[in-house]
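Chemist: can't give you the sequence, but here's the structure:
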């Protein structure tokens, strides 16, 4: 499979290939697929047909559409979204047959946002024989700052190394979050601006509202005052509590596994934690290192989730405040939990 750099060269081809497979990180797959569709349109593929190949997708629809002539006698681009990267037996058969006899004046684009070596099969190899397969992987932690710098330059901005490293740490490899921050900066900053870390800290933090990740930062560091401000701000903004609880449960699970591990660093690598997040978890476990404590908090969060859905009695927002206090101040809040 090609890499992202080789993919950029492929977009300049004329004519285009008949079949494309884009697989990997969701944001990168979306952007690469959209770029291909724009290029196809420039070259006269004016009819675009989008299909979502979920678990109940009828693969005969794709086969029939490929065999049928265009109603408008135009060149066509079929945009097939296959998130799982697994078409099943029928889907693999249809794709392989398509590759064996590609329809004239037609492009088939398949987007997969889940991919590993285990996904490679006869159907993907058939694509590589007649078209192009590209694996789009996120930048490694040591390359994240450079990736952010390139994205900023595309938006007419620049930043020094310290600013880029700070932004990389804040977004922790989350490409969607990083892109949103850059979009925000492009709105707030004049074109051709050179951004320093102090500027980024002010703009990003001040405009970040009361974000859920900021809440996680606060509770892991034991900053109960900040945690309360963020939580109440989220409530005032009309945020749904259920997704927030899901985030809290996931972080409590990480804390429980780290507390149970004999080797913190090894477990942190398994959890794919950035250095900043590792430091925050070390701080949290320094306050309470018993894995059972974190497991009890997960049960507590589950009860709050049921409250928010009307399946248990109580005020879920007030109970969430109590939960956050317990995380930030385990000893002082020993009597708060009722699980």
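Modeler: Looks like it came in fine. Not measured: the values here are computed from a predicted model. Numbering: from 1, shown residues only.
Chemist: For the rest of this, base every contact and every neighbour count on C-alpha atoms.
Modeler: Noted.
Chemist: what's the strand or helix carrying residue 33 packed up against?
Modeler: Secondary structure from DSSP states H and E places residue 33 in helix 26-42. On a contact count with 3 or more CA pairs under 8 Å, 6 or more residues apart in numbering; DSSP states H and E, helix 26-42 meets strand 19-24, strand 106-112.
Chemist: Out of those, which gets nearest to residue 300?
Modeler: Nearest of the helices and strands packed on helix 26-42 to residue 300, taken as CA to CA: strand 19-24 at 35.5 Å.
Chemist: chain center to that closest one: distance?
Modeler: Mean-position distance between strand 19-24 and its chain equals 18 Å (CA atoms, centre = their mean, to the nearest Å).
Chemist: Check which helices and strands it is in contact with.
Modeler: Under the contact definition 3+ CA pairs under 8 Å, 6+ apart, strand 19-24 sits against helix 26-42, strand 106-112, helix 122-130, strand 132-136.
Chemist: For the longest one, which outside residues touch it?
Modeler: When you say that, I think you mean helix 26-42. With contact meaning CA atoms under 8 Å, 6 or more residues apart in numbering, helix 26-42 is reached by 11, 16, 22-23, 46, 77, 109, 111-114, 136-138, 175-176.
Chemist: take a look at this one as well, against the first:
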């Protein structure tokens, strides 16, 4: 069966399955699911954990044989298999399917994996014989609600405005979000008081640090995702931190070069091959796949010109004008070009 993370605890309370598959790229949520399964398994007497990590030289037949071996002292085992890739090939698929067709009676299989594309045979077998829990990132709209629910674990009750502020600060970084909740708990929660402490906007603003992952590359990710306001906010953060604009133009130029190469492949109908060859993380790959259909060579040419102008302006001490040029570049990349681009490009050095 397929069980989403918010329903996993209820499933574990009803009945332990013979096998669990937790797959996705959000490490915090994957860890939460694994911890819940471990706790339920231990409570049911599965106290021995045997961990195996799959790598390039992994012997699937040896793993399959070890799973079938009975425990020497009759312990009930939790067999953890950590996949480094979801593309496990024919041999891996066969080994997992064979195990699922005849699981060891004294064991529970727990497989963790990156996000699985499509529906390979071994995944279908998992859904039939065990429990498959897909892990998806928490999108920006759902993050305040997720934070409010998570806060209850720390003895906190977040008001809506406080949850929204924290969500804006952490920019989707769930590990950073949990750290902020832990900080709020240390500052305001009372261990001797079972009642949740209300965190309003004022308390959150005083306590929460700005852990947003603002960097030149993340700034560009916002632009490529068609989020001009987020891109401008990221740029403003970098500016307020005192970064030299010339220090940003290097990473920007590097990224624009990759996009230009991919656009050439798009014209030759080889875009998918080009994206695959870059070996991008899944989230970055998605950003490219969504952005490239709307971006053309003119956009990249203008962005390259604006970036070059920003570099010259920054090195000439024209910091404000350099940041204006970078923002113009971001807005065009986000699909909202400004009519005064030429004014920036024609800016005279004084």
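Modeler: Everything's here; your move. Since the structure is predicted, the reported quantities are computational estimates derived from the model, not experimental observations.
Chemist: picking up where we left off before, measure how the helix holding residue 33 of the first structure sits relative to strand 106-112, angle-wise.
Modeler: Following axes from the mean of the first three to the mean of the last three CA atoms, to 10 degrees, one obtains 170 degrees for the angle between helix 26-42 of the first structure and strand 106-112.
Chemist: which is the next helix or strand following helix 26-42 of the first structure?
Modeler: For helix 26-42 of the first structure, the following helix or strand on the C-terminal side (DSSP H and E) is strand 47-52.
Chemist: quick one: that following strand to the second structure mean distance?
Modeler: Strand 47-52 of the first structure, aligned to the second structure and superposed, deviates on average by 1.5 Å (mean CA distance after the TM-score superposition for the first structure).
Chemist: So what touches that strand?
Modeler: 74, 75, 76, 77, 78, 79, 80, 81, 82.
Chemist: Columns distance to residue 67 of the first structure and secondary structure on top of the residues you listed, output as a markdown table?
Modeler: Formatted as a markdown table, the contacts of strand 47-52 of the first structure follow (distance: CA to CA, whole Å; DSSP: H, G, I helix; E, B strand; the rest coil):
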| residue | distance to residue 67 of the first structure | secondary structure |
| --- | --- | --- |
| 74 | 14 | coil |
| 75 | 13 | coil |
| 76 | 12 | strand |
| 77 | 13 | strand |
| 78 | 12 | strand |
| 79 | 16 | strand |
| 80 | 16 | strand |
| 81 | 19 | strand |
| 82 | 20 | coil |
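Chemist: out of the helices and strands packed on strand 19-24 of the first structure, deepest packed?
Modeler: Highest mean neighbour count of these: strand 106-112, a mean of 24 (counted as mean count of other CA atoms under 10 Å).
Chemist: distance between that one and the chain's centre?
Modeler: In terms of CA atoms, centre = their mean, the centre of strand 106-112 of the first structure is set 22 Å apart from its chain centre.
Chemist: how far off strand 47-52 does that strand point, in degrees?
Modeler: On the basis of the same axes, to 10 degrees, strand 106-112 of the first structure is oriented at 30 degrees to strand 47-52.
Chemist: Remind me what strand 106-112 of the first structure packs against, helices and strands.
Modeler: For strand 106-112 of the first structure, the packing partners by 3+ CA pairs under 8 Å, 6+ apart come out as strand 19-24, helix 26-42, strand 76-81.
Chemist: would you list every one of the helices in the stretch 51-200 of the second structure?
Modeler: Using DSSP state H, counting those that start in this stretch, the helices of the stretch 51-200 of the second structure run over 60-68, 89-101, 121-129, 143-151, 160-170, 174-188.
Chemist: Select only the buried ones of the contacts of helix 26-42 of the first structure in PyMOL?
Modeler: Only the buried entries of the contacts of helix 26-42 of the first structure go into this PyMOL selection, using 16 or more other CA atoms under 10 Å:
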select buried, resi 11+16+22+23+46+77+109+111+112+113+136+137+138+175
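Chemist: contacting residues for the closest residue in space to residue 159 of the first structure that isn't next to it in sequence?
Modeler: In space, and not counting its chain neighbours, residue 159 of the first structure is closest to residue 195: 4.4 Å by CA to CA, 6 or more residues apart in numbering. Residues in contact with residue 195 of the first structure, defined by CA under 8 Å, 6+ apart, are 157, 158, 159, 160, 163.
Chemist: Okay, and which of these map to strands?
Modeler: Per DSSP state E, strands hold the following members of the contacts of residue 195 of the first structure: 158, 159.
Chemist: Make TSV out of the contacts of residue 195 of the first structure and add distance to residue 130 of the first structure and neighbour count.
Modeler: Listed next are those as TSV, based on distance: CA to CA, whole Å; neighbours: other CA atoms under 10 Å:
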residue	distance to residue 130 of the first structure	neighbour count
157	40	20
158	41	21
159	42	20
160	44	13
163	44	21
